[in-house]
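1. Pasting a predicted model and its sequence here:
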Amino acid sequence: MLIRYIKTLFEYAGIRASISLFLMLIMGLTQGVGLVMLVPFLELIGLGETGGAEGLATHINGVLGWLGLPVNMTSILCLYVVIVSAHSIVARYREVLNSKIVNGFTQVMRQSLYRALSRAEWLCFLRSKTSDITHVLTIDIQRVGFATQQLLQLIGKIIIVNVYIVVALVLSVPMTVFSLAFGIGFLLLMHPLNRKAQRTGEDLRDSVGNMYTAITEHLGGMKIAKSYNLGNRHQETFRIITNGITDQVVNFAKINTATRMYYEIGAAVALAAFFFVAVVLVHIPAANLLLIVFLFARILPGFSMIQQCMQRITNAIPSFGAVLEMKKRFEAAKEPLLEDSIRPFKLNKGISFSNVSFRYDKTRQAWALRDVDLMIPARTMTAIMGPSGAGKSTMADLILGLLSPDQGTVKIDGKPLSGDFLHRWRQSVGYVPQDTFLFHDTIRANLLWALPNAEDKDLWRVLRLSAVDGFVSSVPQGLDAVVGDRGGWLSGGERQRIALARALLREPSLLLLDEATSSLDTESEEYINEAIDRLHGKLTIVVIAHRSATIQRADRIVVLDKGRIVEGVGYAVMR
């Protein structure tokens, strides 16, 4: 998964990745040259010859002569300032570029996942937990961004360490080999901690996912939880989950601090051994020893930083895997591409079901609908009724094109409801579910969500059709009144009538009301039924309902039981 992650990142970054690597190389070279400038400086201040680096000092003096600068302290210090300034300028540009790469990569991943989610079939969405989707779109992708930042930092640190090693080799091959042996040995000894970091990352991701689930479920059921006095139980569940998150974060901190602890102890031992070998066995000159110690103090922390970056990357890699898995699942169930401009379909004949069967679990013989043959004539009102679990909502979803039959065909005016025709049909549908969804925004904004270009006169027209214009006129802010979260500041009847107005704003050929009045009081239900009476005969209406006040207005009644039609009445005599 790590290799796939790196490949995906560099495919996205393209030429910017090459530029970033080039800038890292420039930074490494400027740091190396800055260190090399210390060679003639040490000679000038009288610390003695630089031993094996005397050829290097000769080259530096030659460069100064080529630049027309005298070999003195002023020239060397001025050149050093120029080199450091160039390093800082390049470093700033590289940091900005890396920031663009990191944030651009996470943005592309988030947008591509959301695009796959938006195009996925409704059944695929039903099989996914909302909290899981939220978790992946937020925390997981954020952790991928952190891993990307750490990867770029890791590459930069590797380049810098290699530059230090090259300079150290010029000064003393034996002591450089000694430093390399310690650094490589340190990475090998710490490698098992990388695997622990990945396992901790997987556990942490699971714990955070459980927290998202608990929060979503508790907020969704807050009212009933309070009415049942279950607040303490939810608190205890949340406490256990968040304790698990804390444990995983602490475990990862232990891994990181163990790396630093082992490094500091090892570095102290290595430094003592380094001085002993350099002074007693190799007899390095004082100036060289000073430079090598300086390099040693840069190289060893570099190895430690490399190890810590690797741990942080492996800790975050499970999140990258989760993003890819969810995206793959959604893309496997994608619908036809939605065009920018879709011309609505005008229903003239009707909707037909021909031997339609559907099941949610394709591995079982549990049919939600079985062998359904039905004709819903255009510009009539059809009521679908039956006990809970009879298949009413499944039939509604098939009419909307949200589900596709496992057997048989759903046709609109004789055209199969599939392929590119799906979106054109949905553009012609007004849908009002039992659980109305309204945004925490104004009445105007909630209506315009269905048709952004609608004018105020269109809004008031559908409000009158829905018998809710009187209510909107009575509130001080009118169309600009805020409805609260999910319409919580409105009554159930007001929410449903505004939802009905929103559906009518689309000027649909089909209006589908799925238990839209089942939870309303008698007065609110009557308002909805009056609105339905106004629309009767002007468009095709399909109502899923239990109450006789709604059903008796239908031209046709379809009774479902256990997924089959058990009764159909040509024209209702109850009206």
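-> Perfect, thanks for sending it.

2. going forward, measure contacts and count neighbours with C-alpha atoms only.
-> Fine.

3. Could I get the full set of helices for the stretch 1-150 of the chain?
-> 2-13, 15-36, 38-44, 54-66, 73-119, 122-126, 130-135, 141-171 (DSSP state H, counting those that start in this stretch).

4. Please produce TSV containing those, extended by distance to Phe182.
-> Formatted as TSV, the helices of the stretch 1-150 of the chain follow (distance: least, C-alpha to C-alpha, whole Å):
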stretch	distance to Phe182
helix 2-13	26
helix 15-36	21
helix 38-44	25
helix 54-66	26
helix 73-119	28
helix 122-126	53
helix 130-135	41
helix 141-171	13
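
5. Of those, give the one that comes closest to Leu369.
-> Comparing the helices of the stretch 1-150 of the chain against Leu369 with C-alpha to C-alpha, the closest turns out to be helix 122-126 (14.9 Å).

6. Now do the buried residues in that closest one.
-> Under the neighbour-count criterion of 16 or more other C-alpha atoms under 10 Å, helix 122-126 has Trp122, Cys124, Phe125 buried.

7. any idea how far the first one lies from Glu335?
-> Distance check for Trp122 against Glu335: by C-alpha to C-alpha, to the nearest Å, it reads 9 Å.

8. which stretches of the stretch 251-400 of the chain form helices?
-> Going by DSSP H, counting those that start in this stretch, the stretch 251-400 of the chain shows helices at 286-332, 392-400.

9. Format the ones you listed as CSV; extra columns: distance to Ile551.
-> Shown next, in CSV, are these (distance: least, C-alpha to C-alpha, whole Å):
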stretch, distance to Ile551
helix 286-332, 38
helix 392-400, 14
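
10. Throw those helices into TSV and include mean neighbour count and distance to Asp555, thanks.
-> Shown next, in TSV, are the helices of the stretch 251-400 of the chain (neighbours: other C-alpha atoms under 10 Å; distance: least, C-alpha to C-alpha, whole Å):
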stretch	mean neighbour count	distance to Asp555
helix 286-332	20	40
helix 392-400	21	18
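
11. In addition, the following structure is provided for comparison:
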Amino acid sequence: MTVARAEPADGQGRDRDARRALLRVFRDYAGSRLWGTAALVFAAAILEGVGVLLLVPLISLVLGDAAGAVAAGRAGEIAAGIFSALGVQSKEGQLALGLGVFLAVVGLRAIVDLARARSMTSLALGFVVALRAHFFGAIAEAPWGAVAGLDREAAGHSLSVDLSRAEGFVWAFWTALLAAGSLAVYGVIAMAVSPAMTAVALAVGGALFLALRPLRRRAARLGTQMSGEDAGFYGQTGRFLAGLKPARAHRLSREHVARSLASARRVADRAGALQMDLARSGIVVQTAVAVTAVVIVLSGVMLADAGAETLIAMLLVLVRIMRPFQTLQHALQNIASSAASYQAADDRLRAAVASAPSEPAVSPRAVDRAPGLRLVNASASAGGVRILDGVSCQVPAGRVTLIAGFSGAGKTTLCDLLAGLLVPEDGDFEIDGQRADAALRAGLAEALAYVGQEPFLVEPTLRENLGWGARGADDAAMRAALAAVGAGGLVAWDAGGLDMPVGVEATRFSGGERQRLRLARAILRAPRLMVLDEATNALDAAAESDVLSGLRRELPDATIVIVSHRPAALAIADHVVWLEAGRVVEEGASSALRADPSSRTANWWRSASSAG
């Protein structure tokens, strides 16, 4: 799915381009279904108009006699001709036939409306899913350096709230199309009843449409502003929950609530302004219709010398026109707001993922044994900030390497380089002595198990979690992997066994249990390289030691990279890389560094061991 985008513009031009861009995206997605649904929309409008048109001679029949249908203008003449051709001369017969046809038209319109609603719903909901699929795919395929620099709160808002507004755009588009079709049909009916009075109504309606243009333009601006305000509010919710505990502890709950509500108030102000604009346009339309009705009656009596039936028919049409006219105005305001909001989200995400060059798809070059890794004068940045600068280090094949250092030293970025997720901006990354090109990094990915800091689990069952990315693991292998990380008891206490539900975001498990599950899942990949970035920080010291020992027993030949602040990791490490401020300041065999009392590793080992 290709997302079209508008060229940059200012003010009104940008608003117009945003609407056109989103409409092109929708047209490309819908394909031939767009025209089929549009045909149903216009068919419904035509049938509605036919129903109203049938009322014109019926009113004449009720007010007069059979011959009086002619008094209802052109519509009455057509009806009279049909009655004559069918040989229906009596008033009662004509009324019965007219009412029967009217009910048939109403029934046919109900069938068309149902088909239209089904098609519109399918396209609207499917379009939102397709947009998410496009953006998810674009982010998933973007270079990791660009993805790692994303503002996750803003991106989360764009991928949820802003893209959901695209659904509102589709509904507003269909609504505008239906309203426009209804107005066209009613215009034809009005012309059939009285061309003179129709000309008056068209003049008033055109002037009213132009008068409401500023409200439509304002809706576009509000849509852009709401996207930005909502993005802040989306993140504010998470920040509120994160800060609630310290706020309660410090007896600052009221101040915390007041500060957190600032974004909510701004969002409410924008939404309220849009709703008030919709209300204003509705009031203007209602007032204008009332004025138009007076003008039509006066013009009909004074200029057209219209009969009572014609005036009643025109007023009936005018009353029916009010609803689609008001609906059209509201729909155009919603289209402007939704398109502007979507364009803001599109610009935000494109700017984020376009910050690093992409690589062509390649066939992986297999890494068929535990790899040795080496960085030579490698540098890396995130969000425009240099994190690692001229780093040189190695990870011996088949050994356990500990990456140590204080918070903010660049350990996670170093892990991303060693896992092949990031490409060094300067310098080289080597795998078993070969420069790691795209094909070799792709092969490394297939040999890799990466467990990061975030507690990522999938729904709905434990079995699906353990099997995610695993290579055909059976029940026995899953139970063995759970046992290796001390999580065997998680299966025993639930009647569902491996098919037990994990719940939304796996909240039924503690933080330590979630980490054990992710480690068991990593074992089941049978990796030749395992990278653990703070993957055991939710466990106590004794549990961490047991889990790391279990991992080493299950993967005795794998190359393992560990980021940890605990002595248990240093206890099983063969090699240590110490980072400070994005540079390697100490590296060597773990045993040698611990034996050197002047080394950072030895000092850390002593202080951590005494603290434990």
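-> Received it, and whenever you're ready, just let me know what you need. Keep in mind that this is a model prediction, so the values were computed, not measured.

12. who's in contact with the residue nearest the centre of structure 2?
-> By C-alpha atoms, centre = their mean, structure 2 has its centre lying nearest to Leu159, at 2.7 Å. The contact partners of Leu159 of structure 2, taken as C-alpha atoms under 8 Å, 6 or more residues apart in numbering, are Arg132, Phe135.

13. I'd like to know which of the helices of the stretch 251-400 of structure 1 lies nearest to Phe275 of structure 1.
-> helix 286-332 (8.5 Å).

14. mind checking what Ile528 of structure 1 lines up with in structure 2?
-> Taking TM-score structural alignment, the alignment pairs Ile528 of structure 1 with Val547 from structure 2.

15. who's in contact with the closest residue in space to its match that isn't next to it in sequence?
-> The shortest distance from Val547 of structure 2 to any non-neighbouring residue, by C-alpha to C-alpha, 6 or more residues apart in numbering, is to Val485 (4.8 Å). Going by C-alpha under 8 Å, 6+ apart, Val485 of structure 2 touches Arg516, Leu519, Ala520, Asp546, Val547, Leu548, Gly550, Leu551.

16. at 6 Å instead, please
-> Residues near Val485 of structure 2 by C-alpha atoms under 6 Å, 6 or more residues apart in numbering: Arg516, Val547, Gly550.

17. Rebuild those as TSV, extending it with secondary structure and distance to Phe240 of structure 2.
-> Listed next are the contacts of Val485 of structure 2 as TSV, based on DSSP: H, G, I helix; E, B strand; the rest coil; distance: C-alpha to C-alpha, whole Å:
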residue	secondary structure	distance to Phe240 of structure 2
Arg516	helix	29
Val547	helix	34
Gly550	helix	38
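
18. Closest one of those to Ser609 of structure 2?
-> Val547 (18.1 Å).

19. in structure 1, which of the contacts of Val485 of structure 2 remain in contact?
-> Using both residues aligned by TM-score structural alignment, their matches' C-alpha atoms under 6 Å, structure 1 keeps these contacts from these: Arg516, Gly550.

20. Which of the contacts of Val485 of structure 2 has the largest number of neighbours?
-> Arg516 (26 neighbours; other C-alpha atoms under 10 Å).

21. Not counting sequence-adjacent ones, nearest residue to that residue?
-> Val485 (5.8 Å).

22. What's the match for that neighbour in structure 1?
-> Under the alignment (TM-score structural alignment), Val485 of structure 2 maps onto Ser466.

23. Then Gly467 of structure 2?
-> That one, Gly467 of structure 2, aligns with Leu448 by TM-score structural alignment.

24. distance of its match from Ser509 of structure 1?
-> 19 Å.

25. quick one, what contacts Thr130 of structure 1?
-> So Thr130 of structure 1 contacts nothing (C-alpha under 6 Å, 6+ apart).

26. What's it aligned with over in structure 2?
-> When structure 2 is aligned by TM-score structural alignment, the residue opposite Thr130 of structure 1 is Arg152.

27. What of Thr213 of structure 1?
-> Thr213 of structure 1 maps onto Gly235 in structure 2, by TM-score structural alignment.

28. go on, Lys538 of structure 1?
-> Aligned by TM-score structural alignment, Lys538 of structure 1 pairs with Asp557 of structure 2.

29. and its match, that one's in a helix?
-> No - Asp557 of structure 2: not assigned to a helix; according to DSSP: H, G, I helix; E, B strand; the rest coil it is coil.

30. number of nearby residues for the closest residue to it other than its chain neighbours?
-> Using C-alpha to C-alpha, 6+ apart and skipping the chain neighbours, the partner closest in space to Asp557 of structure 2 is Gly398 (5.1 Å). Around Gly398 of structure 2 sit 19 other residues, with neighbours defined as other C-alpha under 10 Å.

31. now do the one 5 residues further on
-> Applying the criterion other C-alpha under 10 Å, we find 28 residues in the vicinity of Ile403 of structure 2.

32. what do we get in structure 1 for it?
-> Correspondence of Ile403 of structure 2 to structure 1, assessed by TM-score structural alignment: Ile384.

33. Relative to Leu29 of structure 1, how far out is its match?
-> Taking C-alpha to C-alpha as the measure, Ile384 of structure 1 falls 77 Å from Leu29 of structure 1.

34. so what's whatever residue of structure 2 lines up with Pro301 of structure 1 up against?
-> When structure 2 is aligned by TM-score structural alignment, the residue opposite Pro301 of structure 1 is Arg323. Contacts for Arg323 of structure 2 were tallied using C-alpha under 6 Å, 6+ apart; there are none.

35. just Thr237 of structure 1 next, same as before
-> Neighbours of Thr237 of structure 1 in contact, by C-alpha under 6 Å, 6+ apart: none.
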